[in-house]
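Asker: Got a sequence here, can you build the structure:
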Amino acid sequence: MAACERTPLTTLPAPHARHRSARLVARQVSELLLGRSRRGLALVPQERLTGLVFEVVLGGSIAHHPYRDIGSGRWIGVEDASTLGRPVSATAIALSMQLPHTTVRRRAAELVESGLLVRGNGGFSVAPAFFARGVLARMAAEDAADLARALHGLAAADYTLAATALDSGVTALPPGVVERLLLAFSLRALETLTDLYGDVTAGTIVAAITASNVRGVTENPELAARYAEEDMPPPDALREPISLRALSRAIDLPFETVRRRVKTLMEQGTVISKGDGVIVPVQLLFGERHLENNRRIAMHFEQLLQTLMALTQIGSSAD
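Answerer: A predicted model of the protein is given here:
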């Protein structure tokens, strides 16, 4: 396999500019991740943590390949894991998700039993029968469309890098290639949430609550721009509460798990009651750890856009 040629990458925004847009990006990213999570049920109907193990194997199995073969000009998308993928060890999965090795092996064993993974000497691979179902191509197309919508929303809120990415033609890239990048990005974003809240389940719950609370702000370009900066998060008065049952459905976790974990988060002061549901209060979001989490997510997102723009240059030169 020929290596992908190196293309000059667009310069990332300066740190102070990233700080000004961190909340704006984090809100759009939360919606993007929630959409991917819901669609992930088409890939893996098991409990969400098991689905994450599957996604790590899927993405990791093809991560060593370039996005385009210089020799043939052929794009290499996530669907090519069916022929080009290599096994991913349980240790690598555990490190990626910051989970105990025994938990990963148990979840992977569930996937093997259900016919979604196969176990070999080198680790776990996606079962060949999975690729024949056609769900991966549909998910890739829907995820690419969601990214395009997020970029248009960010551009409308004066996030310059999103407008630059749209102008460069990133929405014309093959969905399977975009999905490879989105898969890697979503796992990195989950890692930052895990660092902040202690485990992937707590991180997913808090991210989903926050996204739901400010959805009205996210979908309003004027409000999104007004509350984009670090020192201007949307006030609690604008945060719409989400019920625990709606939260359970949104992130595909059992209601009792959500109820128990939210109770703990409330005892910690991370979540508070409002009306018939819960919100993440604005006071919490002023903490330096939360600000740094937003900055990390914004940085990862900017790197995603940087890579996408570089791939449009590769595509133009090859064509």
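Asker: drop to CA atoms for contacts and neighbour counts, all remaining ones
Answerer: Noted.
Asker: what about Thr11, how many neighbours?
Answerer: Applying other C-alpha atoms under 10 Å, we find 10 residues neighbouring Thr11.
Asker: helix/strand/coil for it?
Answerer: coil (DSSP: H, G, I helix; E, B strand; the rest coil).
Asker: ok, now how distant is it from Asn293?
Answerer: 21 Å (C-alpha to C-alpha, to the nearest Å).
Asker: Likewise for Ile62?
Answerer: 28 Å.
Asker: Same check on Thr50?
Answerer: 25 Å.
Asker: swap in Gly59?
Answerer: Gly59 is 23 Å from Asn293, by C-alpha to C-alpha.
Asker: So the two - more neighbours on which side?
Answerer: Gly59 (22 against 19).
Asker: name the element the more buried one belongs to?
Answerer: Here Gly59 sits within helix 48-62, counting by DSSP states H and E.
Asker: can you check Phe185 too?
Answerer: Residue-wise, Phe185 maps onto helix 175-197 under DSSP H and E.
Asker: ok so, going back, moving C-terminal from the helix holding Gly59, which element do we reach first?
Answerer: Downstream of helix 48-62 (by DSSP H and E), the next one is helix 81-84.
Asker: Contacts only, for Ser89.
Answerer: With contact set as C-alpha atoms under 8 Å, 6 or more residues apart in numbering, Ser89 has these partners: Gly122, Gly123, Phe124.
Asker: wait, isn't the second one in contact with Ala90?
Answerer: Translated: Gly123. Yes: if you go by C-alpha atoms under 8 Å, Gly123 and Ala90 touch, sitting 6.4 Å apart.
Asker: tally of neighbours for the closest residue to Tyr197 other than its chain neighbours?
Answerer: With sequence-adjacent residues excluded and distances taken as C-alpha to C-alpha, 6 or more residues apart in numbering, Tyr197 is closest to Gly203, at 5.3 Å. When counting by other C-alpha under 10 Å, one arrives at 19 neighbours for Gly203.
Asker: Pull the contacting residues for Gly203.
Answerer: Counted by C-alpha under 8 Å, 6+ apart, Gly203 has contacts Leu190, Leu193, Thr194, Leu196, Tyr197.
Asker: please give me the structure for this one as well, since I'd like to look at both together:
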Amino acid sequence: MDIKILNSLIFPLSLAGISNLPHSHIGLIADEFLNQHYDPDKRAAKDEILTRNKTLETYRLVIRLLTEIQLSYAVALSRLFDRDYLAASAFVALLAETERMFPHSLLPGSRQVGRPITIRAMARSFHRPYETMRRALHRLSQLELVDLRDDGVVLRGGVVDRPEVRKLLIEMHDITITLLEDIFVFAKISRPISVKENYSEDLVFLASLDLHLLSVEGMQGIFSDWTGLMLVSAISAGNIRGVTYDDELAFAYAAVDQVPPMSLRKPVYFKVLCETLPICPTTAWRRIIAMKIFGSVTSSEGGLIIDSKWFQNATLIANGCKRIARMHSIINKMVSSGVSLSNIEKLYINGKVDRLVL
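Answerer: You can find the predicted model right below:
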């Protein structure tokens, strides 16, 4: 089967290689990787510079768009799970695992429950204590979304036909299509062409679930809890949204090694964060105080700004590289399975999803 997948999303410089280099500045990371992996005798200096700059541009733009979309997933899930982010993510993981093992399990009429997964295995997967994981799964059981059996947890039969679950899947589907359309429009990445068109909405459902789980993976090694993850993501997204979605500014501040200047960053107000995100205000405020003490967040004009040094944090850069590499894999699998993106605007079920208020 001959399929042209998202080759344009696979950076000229390997993100996996970049993320393993011991530098805190993304420009130095790209330069070092370029020196190690490109033979100057075989590639003109001009081509090397273009390759390096293209990598930096793509990295910054795509990670900004991915962060925006992952926040949208979190807010969509909060409507069903009332801020219990661990329970929500556990449910997403069970849905995704069932679809992978039994294709079309996410389509209406499916009674598939998937294979049982033990609480201990779930706890290891989410890097959470056993008892914390047990309480989250018990919450799902109370909501009649899963069954807790002696051999592990499984989906409740027919759960995908529940109105609230169908609404969630459709919203996540349209959030994913919004991400892809924004990547093609704002990051100016060419659309892949597939010779196999076998669209089924469950293929996009699965990609959506997996893209949400990327945010869970993104927490490891950086954030101690979900609240910290969402706060930093929301503040950074809100700060530079005017750059991310501007045709000229997006590339003007992606092609250089500096983050957008303070004059172009918009403060995000704590009240707005609490109104938009599935977070407890008291817990969120404690996290903000801690972030200020550690210097990752500062105050400006009554709002919150991510400190410039945060964007050049080595762990954050490596994490972002790995998230984008995983995103490539998820999207490419969806395309190779038959989802054509040549007319992406026709894939929406309810329509393009509005950006969160930040």
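Asker: Can you pull the TM-score for these?
Answerer: Overlay of the two chains. TM-score (TM-score structural alignment, normalised by the length of structure 1): 0.82; 300 aligned residues with a C-alpha RMSD of 3.0 Å.
Asker: Quick check: the residue nearest to Tyr197 of structure 1 is in a strand.
Answerer: No: with three-state DSSP as the criterion, Gly203 of structure 1 is assigned helix and is not in a strand.
Asker: which residue lines up with it in structure 2?
Answerer: When structure 2 is aligned by TM-score structural alignment, Gly203 of structure 1 is paired with Leu229.
Asker: Let's check: the centremost residue of structure 1 is which one?
Answerer: Computing the C-alpha centroid of structure 1 and ranking residues by C-alpha atoms, centre = their mean puts Ser186 first, at 2.3 Å.
Asker: What lies in contact with stretch 180-196 of structure 1?
Answerer: Residues outside stretch 180-196 of structure 1 that contact it (C-alpha under 8 Å, 6+ apart) are 33, 55-56, 59, 77-78, 96-98, 143, 199-204, 207, 289-290, 293, 296-297, 300-301, 304.
Asker: Return a ChimeraX selection command for the buried portion of those residues.
Answerer: Buried members of the contacts of stretch 180-196 of structure 1, defined by 16 or more other C-alpha atoms under 10 Å, are picked up in ChimeraX with:
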select :33,55,56,59,77,78,96,97,98,143,199,200,201,202,203,204,207,293,296,297,300,301,304
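Asker: picking up where we left off before, make a markdown table from the contacts of Gly203 of structure 1 and add distance to Arg249 of structure 1 and neighbour count to it.
Answerer: Shown next, in a markdown table, are the contacts of Gly203 of structure 1 (distance: C-alpha to C-alpha, whole Å; neighbours: other C-alpha atoms under 10 Å):
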| residue | distance to Arg249 of structure 1 | neighbour count |
| --- | --- | --- |
| Leu190 | 19 | 22 |
| Leu193 | 20 | 25 |
| Thr194 | 21 | 19 |
| Leu196 | 23 | 16 |
| Tyr197 | 21 | 18 |
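Asker: Relative to Asp231 of structure 1, which of those is nearest.
Answerer: Leu196 (19.5 Å; C-alpha to C-alpha).
Asker: Against Glu164 of structure 2, how distant is whichever residue in structure 2 pairs up with Gly60 of structure 1?
Answerer: Aligning on TM-score structural alignment places Gly60 of structure 1 opposite Glu97 in structure 2. In this view, Glu97 of structure 2 and Glu164 of structure 2 are 20 Å apart by C-alpha to C-alpha.
Asker: Neighbour count: those two, which is higher?
Answerer: Glu97 (19 against 13).
Asker: quick one: the more buried one and Gly114 touch, right?
Answerer: Yes: using C-alpha under 8 Å, Glu97 of structure 2 is in contact with Gly114, at 7.4 Å.
Asker: and the residue mapped onto Thr118 of structure 2 from structure 1, how far is that from Val57 of structure 1?
Answerer: Under the alignment by TM-score structural alignment, Thr118 of structure 2 pairs with Ser89 in structure 1. Counting by C-alpha to C-alpha, the gap from Ser89 of structure 1 to Val57 of structure 1 is 8 Å.
Asker: Now the common contact residues for those two.
Answerer: Phe124.
Asker: quick one: Ala246 of structure 1 from Glu219 of structure 1, how far?
Answerer: For Ala246 of structure 1 relative to Glu219 of structure 1 (C-alpha to C-alpha), the value is 19 Å.
Asker: where exactly do the helices run in the stretch 101-250 of structure 2?
Answerer: Applying DSSP state H, counting those that start in this stretch to the stretch 101-250 of structure 2 gives helices spanning 119-126, 130-142, 163-186, 201-219, 226-239, 241-244, 247-252.
Asker: which one of these lies closest to Asn53 of structure 2?
Answerer: Closest among the helices of the stretch 101-250 of structure 2, once you apply C-alpha to C-alpha, is helix 247-252, at 10.4 Å.
Asker: need the next SSE after the closest one, C-terminal direction.
Answerer: helix 270-276.
Asker: Average separation of that following helix from the aligned part of structure 1, please.
Answerer: Taken over the aligned residues, the distance from helix 270-276 of structure 2 to structure 1 averages 2.1 Å (mean C-alpha distance after the TM-score superposition for structure 1).
Asker: quick one: that helix aligns where in structure 1?
Answerer: The aligned range for helix 270-276 of structure 2 is 244-250, by TM-score structural alignment.
Asker: chain center to the matching stretch: distance?
Answerer: Relative to its chain's centre, stretch 244-250 of structure 1 lies at 19 Å (C-alpha atoms, centre = their mean, to the nearest Å).
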